[in-house]
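>>> Build me a model from this:
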Amino acid sequence: MAWPIPMDLDSTVDTHRVGNRLIQAYAGTLHSVRLKRPSSMLMNNNIDHLPESLLVEILCRLPCFKSVSQCKLVSKRWCTLLSDSRFIRHFLCVQRNRNQKPMGTTISMNGEEFLNRVSPSSRPLAQLFKRLVSIHGLKQEPIVVGTYNDLVLCCASMHFQRDYYICNPHTVQWVPLPPPPHVYKYVTVGFTCDLPYYNYREDDQQGAIVQLNVEYKYRVVRLIDPTGGYDDDDDDDDTISCEIKAQIFFSETGEWRQFVLSSPSAIAVGDLCMESSGVASNRMLYWLHGKGEFLIGLDPFMIEKSDNTSSAATAGRTDYKCFFSECGEWDSVPMNCLVTLDGCPRMCEYYSPTRTLSIWEVNEAKEEDQMAMIRGGAGNVCVKPYKSIYLGDEEMVVISRGIDHIRSVVFDPDNEGLLYLLINNTRELIKIDVIRCNIRTGEMSKVATSQTINCLHLYPFVLPWWPTPLRQLPQRGQPSPNLPT
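Sure, this is the predicted structure:
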């Protein structure tokens, strides 16, 4: 059952008015709380006289975190209570029991929302961008270069990236990162955490238990074009190498460190850095080569500090074997894009001669898996066919025969059976047609024509039941505290 919030709070609300309205709204629920004299407590008509256990039972039924954050303004007692980890766990248990999935969407590099679900406007990051520009004196709005659940990695520029910010748009908070040791024109960036802020585990005695991961860690990974990216017009100068230089930021130390990633086959590193973007899945980061010819995977939490690892001021190196697989190992056609659905990476490719969209899943490998094993420094992953969709039904509005490439694929986060194809039907690269496809029934329809959509890179973005608190970077070896939410 959904519990309506009985008031519209602001900073001027007093405890007694809010308390009275809360008691009236939730009086019917108090029978579930084991109190000796609940009726006499209600007759007091003053929420300040309620015991803490009853107050928690009432407040944890607020519909969302926004309502909770507004209630923190009521009084110091409420603020302390609603910030306590015990209340957060109780609140999350109530949310889970409602069997409602956290809201999700997809955002572009410009912070524009592809599916308008999180915000009434198409720019849920607008307030955050405005404050970043104002406080840090940026010349223009930052861009999105990575996401993990509700955390967003922003950068002040597209090229020569230097200034990064770990942000939570829901709380409009951010932590600026120190600059990387060297700046390059082209880099491809990945951002991931070792754990979500909260998750659930089942207990035989207590049922679902909420676990808060307040000490979560995150990594920012920059893969570098060794040429510096200055030879834009000469494709022959692209470096072909079995080694990829990487700069990795460690949240627990607040430092950038430099590594060398090795792969079993030589790759065009410049193409990777110019056209690819890191996709986070669990602890892993994946990159699809710009031309869709191979997949790279990396677990940045497997890279431990060692004597050979270089800090920002040192020129050492540490080799690490990353996952690598040529797409030809499981399909003869290069992939068009790499996306995620519920944290699972999926590769998509459109084969124009047969007008077929093929979708492949990337999972951690099990012993019985035989399909396209990808081996690397942290174990194996497996690529499996997920779905093949024929897009050539002449009775429907589908992709014309002149189209041989799909710009991107967006899975509906609230309906796994729906996906959206972004294609160019004109010579203008930013003019996009959007086709909605039901992969269960095969029904298709064009939902947008010649829309201006920046679909160079699209990122999943989640509105969880409780926002991830940002961790301040450590100062001189001190632990990383969390920012208040």
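>>> going forward, measure contacts and count neighbours with C-alpha atoms only.
OK.
>>> Geometric centre of this protein: which residue is closest?
Compute the mean C-alpha point of the chain, and by C-alpha atoms, centre = their mean the closest residue is residue 148, 2.7 Å away.
>>> That residue: what's it in contact with?
Applying C-alpha atoms under 8 Å, 6 or more residues apart in numbering to residue 148 gives the contacts 191-193, 280, 460-461.
>>> so can I have CSV of those showing neighbour count and distance to residue 390?
Converted to CSV, the contacts of residue 148 look like this (neighbours: other C-alpha atoms under 10 Å; distance: C-alpha to C-alpha, whole Å):
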residue, neighbour count, distance to residue 390
191, 28, 34
192, 29, 34
193, 24, 37
280, 28, 29
460, 27, 26
461, 22, 29
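>>> Nearest to residue 95, out of those: which one, please.
Distance to residue 95 across those (C-alpha to C-alpha) is lowest for residue 461, with 19.2 Å.
>>> if I look at that closest one, how far off is residue 359?
Residue 461 sits 21 Å away from residue 359, going by C-alpha to C-alpha, to the nearest Å.
>>> Ok, residue 436 next?
15 Å.
>>> quick one: terminal-to-terminal distance for stretch 48-68?
17 Å.
>>> here's the other one to compare against:
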Amino acid sequence: MARPPKTPKINHGGNRTRMDGLDDHMLTQILFRLPNCKTVLACSPVNKRWCSLISDPTFSAQFTNHKKKITTLLKGSGSGSDHEDDEAHWNLIATMQSSQQWVPLITKFMFGFRELSLEFLPCKTCTTTVTFKDLVLCSNYWTYQEHGRLVYYITNPITKQWVALPPCPVYKHRWEQERIKRTALICQQPYIDSSQHYKFRVVEVRNTCIDSSQETLGLVVYCSEIGEWKEINLRVPKEEFRQLETTVVCNGIIYFKSGLSLVGLDPFDVNDTCDTTLEARVMPPLPDFGCLQESSGQLLIINSPKRCSKTFVCYSEDRRVIELEMEMWKLDLNQARLAWEMTFRGVCKGTWKGRQLQRNIALEGDLIEVHPYNDKLIYMFLPTKDWFVLCDTQTGYITPLKSVHRYSLSRIHRLEHQWWPTSVPALVQ
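Predicted structure coming up:
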């Protein structure tokens, strides 16, 4: 007589799959699915193996690439994310002017998802000069006042890391000219790696007026590979390029705007062996005067028609409804034949309850920023009772965001939070 089969015993704990039984690939895939880098770093103390995987120089880049891939898939499918941190956030930074001295001394993080500060820097006072992704380039005002030389700091306000560059050998200029966007910071990929050893450039414009004798724009460039500043002359079209108005970094190139003229420079062409005079890349002429911006790797021109040197604004009878004419062009840098294309022309409207609005406002390029991933969202300062507003060219609505005193507001920048914070670069010893 055959014996009945034995009933298997159920082990409620001994045969379970344990985390330490997973191979490295499976474990890293689980870590990639955590909502943000802060959560991942909190897992480092679990054991030596976890700490080794997370500390690997390639982990941060793989974590970032995974987040980008997931975000792209979610946007393509139209579904949302379970974690709000699955998408990179960003801030608007305002450089405020001191009430005691007419110089920009204070940096405030106006909008965004984090409370950030620059108080950890060693200098007494500093001002935000430019930003690149989540890195901030600051300058020390007091060294400029005392020695006529700017000391720059590259810092990440999220991780509170910082590094001081050697003094920049620029000619002493009036501090009021600091409102002109004459400086640029650019890092060469893969800067998202946890390694600090990546190439970067800091470009300081030595003179905003073009040298008529040589038809060049004077630059001072800090080269990270040699740890020194190098003076460079950038040859530009003499007839079109009169005086520098602004600089914008886009897709690894620094663009310089003057009137309707636009030229570019690959800052990594500047090295210890290059000539002292370089030829600028001449871009298609701008379609109209306006503010040069960057969004999603494309160049934009934002303009508002003016009459009598003032932006033309219409109001309702109660003077609480504003209508702002807007025009915007885009230059797709991925096309073989570069040409400016108009993407918006129309009127945006906004309502302020209980507030009287002024007539004839003047838009300023230093006080306009575009959403880094959506070129239809424009943030700007309107001197209508000193309001910062969001202009949505897709819906045509102007939404008031925050009241800011115009007399203290100098300039705004954007700070793009990365899925993994960028390490400040290591300097050559």
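>>> Give the aligned equivalent of the residue nearest to the centre of structure 1 in structure 2.
Aligned by TM-score structural alignment, residue 148 of structure 1 pairs with residue 132 of structure 2.
>>> what about the equivalent of residue 179 of structure 1 over in structure 2, how many neighbours?
Under the alignment by TM-score structural alignment, residue 179 of structure 1 pairs with residue 167 in structure 2. Residue 167 of structure 2 has 16 neighbouring residues, counting by other C-alpha atoms under 10 Å.
>>> what's near enough to touch residue 167 of structure 2?
By C-alpha under 8 Å, 6+ apart, residue 167 of structure 2 lies in contact with 149-152.
>>> out of those residues, which are buried?
149-152 (16 or more other C-alpha atoms under 10 Å).
>>> Identify, from these, the entry nearest to residue 28 of structure 2.
Comparing these against residue 28 of structure 2 with C-alpha to C-alpha places residue 152 closest, at 37.5 Å.
>>> Show me what the closest one aligns to in structure 1.
Aligned by TM-score structural alignment, residue 152 of structure 2 pairs with residue 164 of structure 1.
>>> Can you tell me how far the residue nearest to residue 55 of structure 1 when sequence neighbours are not counted is from residue 146 of structure 1?
Ranked by C-alpha to C-alpha, 6 or more residues apart in numbering and with sequence neighbours excluded, the top spatial neighbour of residue 55 of structure 1 is residue 47, at 7.7 Å. Using C-alpha to C-alpha, one obtains 44 Å as the distance from residue 47 of structure 1 to residue 146 of structure 1.
>>> again with residue 245 of structure 1
For residue 245 of structure 1, the distance to residue 146 of structure 1 - C-alpha to C-alpha - is 19 Å.
>>> quick one: which of those two has more around it?
residue 146 (26 against 18).
>>> Can you tell me the element that one falls in?
Remark: residue 146 of structure 1 resides in strand 143-148, with elements defined by DSSP states H and E.
>>> now the strands for the stretch 351-485 of structure 1?
356-364, 373-376, 379-390, 408-411, 418-423, 431-438, 444-452, 458-463 (DSSP state E, counting those that start in this stretch).
>>> which one of those lies closest to residue 75 of structure 1?
Ranking the strands of the stretch 351-485 of structure 1 by their distance to residue 75 of structure 1 (criterion: C-alpha to C-alpha) puts strand 458-463 first, at 26.5 Å.
>>> helices or strands up against the closest one?
Applying 3 or more C-alpha pairs under 8 Å, 6 or more residues apart in numbering; DSSP states H and E, one finds that strand 458-463 of structure 1 contacts strand 103-108, strand 143-148.
>>> Residue 25 of structure 1 is nearest to which of these?
Across these, residue 25 of structure 1 has its closest neighbour in strand 103-108 (25.8 Å, C-alpha to C-alpha).
>>> so the closest one matches what in structure 2?
Under TM-score structural alignment, strand 103-108 of structure 1 corresponds to residues 89-94 of structure 2.
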